[in-house]
Structures are given as structure tokens and as C-alpha cells.
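Enquirer: Could you look at this predicted model? Sequence included:
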Amino acid sequence: MTVIDFTAFIGRLATASGETILPFFRTSLSIDNKSASDFDPVTEADRAAEAVMRRLIKANFPQHGIVGEEFGNERENAEYVWVLDPIDGTKSFIAGFPIWGTLIALLHKGTPVFGMMHQPYIGERFSGDSGSAHYSGPSGERRLTVRRCASLKEATSFTTSPLLMNATDREIFGRVENAVKLSRYGGDCYSYCMLAAGHLDLVVETELKPYDIAALIPIVTGAGGVVTNWEGAPAQSGGRIVAAGDARVHEATLKLLNG
């Protein structure tokens, strides 16, 4: 199985999940809360899309593992493992905003080797294999490249919400927020794709799960960016994440976060 074949199959997963999700978007949805202490919504669209992708993977690659947000892990120690988040940005999804996407990652021996973010309502796909990254959508197709940014004082930064951080991390994040030119909230997976496309410079997050970040790492690194945890280690396990388009911004951010 070549990378090209995997790429085509990931396209099939994206198409199938998108066709499953779209009939639910901007309708009267039944919403369940997965958290006993907070609001962590899940909808029938999340579950149906992941189920469709799991069926396709098992039919075509029964020896592969699967890690998914809604239905747990199977064979997670296999050589090849698929990491699925059917709707990253469910809170935006249930509010009718199109700032969400389906995240599909392929891990080889624990390392993300291919990732895709698919937004079926807008018709956009962002994909990467760490060596390159690409966009496909209404405006055509193009290669993704991060933009240069020499310092934090010139940087535009995004986080989904500082309210998702614990009190200590929120205070630490404030150091970064005070240093950048512009700080904005929202975006979920779209922030990383906009970073890869060269429209912003920094994303700082906490409390991420592997399925929140695995697909986005090859997209950002394929576009020339850097993704690590706050300690500078590999990010595919989730946790506290820093993604930057320019290594200088990444280094400066780590210094503030660990200062």
C-alpha cells in the first residue's frame, strides 16, 4: 500500500463522512452531554460519521487500528492506526456556524504520516503528509505554505477559548496573549489550517486529545510550520499544544510558557 493509495482512501473517508454529516447541519438536533462536570456535546451526526468511517476502514484494512472520539480504541498498537474526530468543533456545529471539520489521521508506528481536515459544508479540504500540504476547495487547489513572522509582537494568535484552560494555564497563556499583536478566540481545527495557509502565526491550546491534533500535525508541518507540546516534545498524544508558522515565534512562545 503506497502513500498515494492511502491518500485516495482518506478522500473516500472524507466524502463518506461529509455525506453523513451534512443532512444534520443547521437542523433541530438531539444533543447529548458527554461530561458530568462541563458541557461536552455530542450529536447523532458525530456518531453516524465515525461509524461510517470505521466501517470503511475495517472493510479495507482489517489489520489496522482505530482511535476515535465517539467509539473508543481498537488495535491502537497496530503498525497503522487511524485517528478520527468526526466533528471537531461540535459546539460551533450545534450553533450553526461552519467553523468545524472532520479530522482524519493515519499513524505509522505511532507517528502521524498523513492528515486531513474536511469541511463538507464549505467544500474545503486541507491535507498534509509532513513533507507538503495542500488545499482543495471552491477557490481551486494550491499548496499550503506558512508565512514568516519574526517575533511575537508581529504575530496573530488563536486559541479556541481561554475558558477551556485551567486557572494556572490560563494565567500562563496570558503571557503570550500580552506579547502578540493580535489575539483571537474560536476556530478549533480551522485555526491550524489557517496557520498552514499563512493567515495567522500561532495557535496555543490545552486539554487536547489525540484525535483533536493528530490529523493537524502533518498539515502544519507539511506547510513548513512547527507543532509541539508546551515542553517542546511531540504533540500527537495531545495535551497542551503550540503550533507556529515560524520557528522563531515557536521558540519565543515556549520561553514564555515555560518562563
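Expert: Nice, thanks for sending it over.
Enquirer: Please count neighbours and contacts with C-alpha atoms only from this point.
Expert: Will do.
Enquirer: Following the chain onward from the host helix or strand of L106, which element is next?
Expert: If you go by DSSP states H and E, L106 is part of strand 101-108. Sequence order places strand 111-119 as the next helix or strand after strand 101-108, per DSSP H and E.
Enquirer: for that next one, packing partners?
Expert: In terms of contacts (3 or more C-alpha pairs under 8 Å, 6 or more residues apart in numbering; DSSP states H and E), strand 111-119 is packed against helix 3-21, strand 101-108, strand 124-128, helix 216-222.
Enquirer: thinking again about what came up before, identify the residues contacting the strand holding L106?
Expert: With C-alpha atoms under 8 Å, 6 or more residues apart in numbering as the test, strand 101-108 has contacts from 10, 14, 17-18, 79-89, 112-120, 189-190, 211-212, 214-216.
Enquirer: just the helices in the stretch 151-259 of the chain please.
Expert: 167-179, 189-196, 210-213, 216-222, 247-257 (DSSP state H, counting those that start in this stretch).
Enquirer: what angle separates the strand holding L106 from strand 124-128?
Expert: Angle between the axes of strand 101-108 and strand 124-128 is 20 degrees (criterion: axes from the mean of the first three to the mean of the last three C-alpha atoms, to 10 degrees).
Enquirer: any idea of the angle strand 101-108 forms with strand 111-119?
Expert: Using the same axes, to 10 degrees: strand 101-108 against strand 111-119 is 160 degrees.
Enquirer: how many other residues sit next to the residue nearest to I87 when sequence neighbours are not counted?
Expert: Nearest residue to I87, sequence neighbours excluded (C-alpha to C-alpha, 6 or more residues apart in numbering): T102, at 4.9 Å. Applying other C-alpha atoms under 10 Å, we find 27 residues neighbouring T102.
Enquirer: Pull up the gap between T102 and A252, please.
Expert: 31 Å (C-alpha to C-alpha, to the nearest Å).
Enquirer: then this one, side by side with the first:
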Amino acid sequence: MARQKIILFSDLHIDRWDWERTERFQEFLRFVELEAAEVFILGDIFDFPALRGENIWPKHRDLINAIRRLPKKGVSLTYIIGNHDVSLRGIEIEQKRFTMTYRDRRRPFLKTVFGQELYMEHGHDYDPLFQSSIYDAVDFLKAVTGKAVDVMTLDFLKDLKRLMQDRPTKKDAGLPLKHEEAEVGVPERFLKIWESAAEQILKRMRCNIVFFGHTHAPGITRMESKGQYYVNTGDWYTHSTFVEMTPKTLKLRDWLTDAQLDKIKF
């Protein structure tokens, strides 16, 4: 029987995980391999601001390989870059069953699934605190345009290439960029901002479902217009939530607790 489930999740922040959470996520990926036809990751696999110059590849080799193995197992994978891995912005990858792209409200990601028009982005664009954070996006964009390219930038680009290609080299690559520790998630008092943004998108784009990550607050909001919803995928830092979509239902689930948090019937 053909796999029909669509899986969405976001905000892994794997640089902050302990051994147990890594093992349980590997279990989740095995479930995805067996059940899913397509996967959408809505940003923040990594946590570049928290790295403090540590190497990505040695610590997370098995986990990254497991994610990148999904297309080889017949599972289409789309990765939408978030703000904690915003240094990836500027890299667009389009391979068989694997897409990596940066999207926001100026360049949205739209996909029709099971007759439902879906809108997806990470969601940091609406965060009133995001503009005050310091990231490497500006330096990275200078690098890809050929300006101010230095040795550290070249090493960084080589590291990204090893991480994202099908066959990374065996040699461990360093990430020489240092960052201050950054908080993740959004204070509860700000969550209405994303609900309002989703409502405006649903009206403007006339789509059925808006998906955001970023807030780390999993939930389904039913809008006044029938058949329109805002869904937040939550996170794998304090939760272990994901969205499971079939032709007849959309479920918000938590992997570690085996709980169904909410459900929509189409």
C-alpha cells in the first residue's frame, strides 16, 4: 500500500539535545521512513547562535545522515530555513526529492496536498524580538556575492557543503563562527501575533492552512471562515511535536508522550 502521510515538524535545535532525545528522534525518523510520503521541516534544525564555535559534523553526523537519507528511502524532503540556522540563507538546493530554501512572507512557500492549499514558513518574520538578534546572514550574503570573502567564510561554506551533500567527506569540518547563547521560543504574551498573521494570510492568499514554526507553541487554531486553520508545529526542544496529515485528517501529535494534542477532519 502506497504511503500517504505528510509529516511536518520544526525547531529541533539539535545542538541543545542530550543523548536520550537524540535516540528518540532517531526512532521518530524510522517511523517517518515507513509511514510518510513527504516531509516538511519548517526551520531550525541547527542552532548556530548556541554553537560557540563547536563543530557540527562530528557531534551530529548520524542524525544529519538519517535526515538526509529520507529521500533515498522514497520520502520527499523539503527544508525551509529558519532564523537559528539563518546562515544557510542564500543556499538554494533542488535535488530529486530534496529541496532546501529560505521563505518568508515576501516569498511564501505554497503547496497543494490532498486538495488542501497549504502555506508554510518558519515564522520568525513576525517576531518583534527577531530584529534585535545578531546573526551571520549579512556576512554570508556578502560571501555568496563574492565580496569580503575571508578564510573563515570559506571554511564555513565548505562545512555547509559537506553537511548538505549526499556524501559528506570523512574529514570533520570545523565551524569557526562564534556566537552568544540565544534563547529559543516565544513568550506566551506574543503568541497572538502569529495567530493574527495567519488570519491575514488565509484571507489574502485564500489558502486552507497556514503552518508556522518558531514559537515552540504547538497548536491548531480554527478560524471563523470554515475550512481555514492556523497550525503551529511546536518544537523538539521542550516538546516532541509533529503534524501528521492524511487525505481525511490532520493530527497534531507528540512523539515522546504518544499523545494526540488535536485533530482536524476534512
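Expert: Now that the structure is in, tell me what you want to look at. Quick caveat, the model's predicted, so the values are computed rather than measured.
Enquirer: Fetch the TM-score of the aligned pair.
Expert: For this chain pair, the superposition-based TM-score is 0.28 by TM-score structural alignment, normalised by the length of the first structure; 121 aligned residues with a C-alpha RMSD of 6.0 Å.
Enquirer: T228 of the first structure versus the residue nearest to I87 of the first structure, what's the distance?
Expert: In terms of C-alpha to C-alpha, T102 of the first structure sits 21 Å off from T228 of the first structure.
Enquirer: Over to V52 of the first structure?
Expert: 31 Å.
Enquirer: In terms of packing, which of those two has more residues around it?
Expert: T228 (20 against 16).
Enquirer: isn't the more buried one right up against G239?
Expert: No: the pair T228 of the first structure / G239 is not scored as a contact, 9.9 Å apart, by C-alpha atoms under 8 Å.
Enquirer: Show me where the stretch 151-266 of the second structure has its strands.
Expert: 209-212, 219-222, 229-232, 241-245, 249-254, 259-265 (DSSP state E, counting those that start in this stretch).
Enquirer: Just list what the second one packs against, helices and strands only.
Expert: Packed against strand 219-222 of the second structure by the contact rule (3+ C-alpha pairs under 8 Å, 6+ apart) you find strand 229-232, strand 259-265.
Enquirer: mind running it again at 10 Å?
Expert: Applying 3 or more C-alpha pairs under 10 Å, 6 or more residues apart in numbering; DSSP states H and E, one finds that strand 219-222 of the second structure makes contact with helix 191-205, strand 209-212, strand 229-232, strand 249-254, strand 259-265.
Enquirer: same deal with the fourth one?
Expert: The elements that strand 241-245 of the second structure packs onto, with contact taken as 3+ C-alpha pairs under 10 Å, 6+ apart, are strand 5-9, helix 19-35, strand 36-41, strand 229-232, strand 249-254, strand 259-265.
Enquirer: repeat that for 6 Å
Expert: Contact here means 3 or more C-alpha pairs under 6 Å, 6 or more residues apart in numbering; DSSP states H and E; on that basis strand 241-245 of the second structure packs against strand 5-9, strand 249-254.
Enquirer: Dump those into a markdown table; add mean neighbour count and distance to A143 of the second structure as well.
Expert: Formatted as a markdown table, those follow (neighbours: other C-alpha atoms under 10 Å; distance: least, C-alpha to C-alpha, whole Å):
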| stretch | mean neighbour count | distance to A143 of the second structure |
| --- | --- | --- |
| strand 5-9 | 22 | 30 |
| strand 249-254 | 20 | 39 |
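Enquirer: Can you report how many residues lie near the residue lying closest to A244 of the first structure once chain neighbours are set aside?
Expert: Spatial nearest neighbour of A244 of the first structure, excluding adjacent residues (C-alpha to C-alpha, 6+ apart): L202 at 4.5 Å. Neighbours of L202 of the first structure under the rule other C-alpha under 10 Å: 30.
Enquirer: Over to D139 of the second structure?
Expert: Residues within reach of D139 of the second structure, counting by other C-alpha under 10 Å, total 14.
Enquirer: which secondary structure element contains it?
Expert: helix 137-144.
Enquirer: List the buried residues for that helix?
Expert: 137, 140-141, 143 (16 or more other C-alpha atoms under 10 Å).
Enquirer: Using TSV, lay out those residues together with distance to R222 of the second structure.
Expert: Formatted as TSV, the buried residues of helix 137-144 of the second structure follow (distance: C-alpha to C-alpha, whole Å):
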residue	distance to R222 of the second structure
A137	35
F140	39
L141	38
A143	43
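Enquirer: for those residues, which one is nearest I6 of the second structure?
Expert: Nearest to I6 of the second structure among the buried residues of helix 137-144 of the second structure is A137, at 30.6 Å by C-alpha to C-alpha.
Enquirer: how far away is the closest one from T153 of the second structure?
Expert: In terms of C-alpha to C-alpha, A137 of the second structure sits 12 Å off from T153 of the second structure.
Enquirer: cool, M100 of the second structure as well?
Expert: 20 Å.
Enquirer: List the residues that contact V243 of the second structure.
Expert: 7-8, 251-252 (C-alpha atoms under 6 Å, 6 or more residues apart in numbering).
Enquirer: any chance of those in TSV, with distance to L160 of the second structure too?
Expert: As requested, those are arranged in TSV below (distance: C-alpha to C-alpha, whole Å):
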residue	distance to L160 of the second structure
I7	25
L8	23
K251	33
L252	32
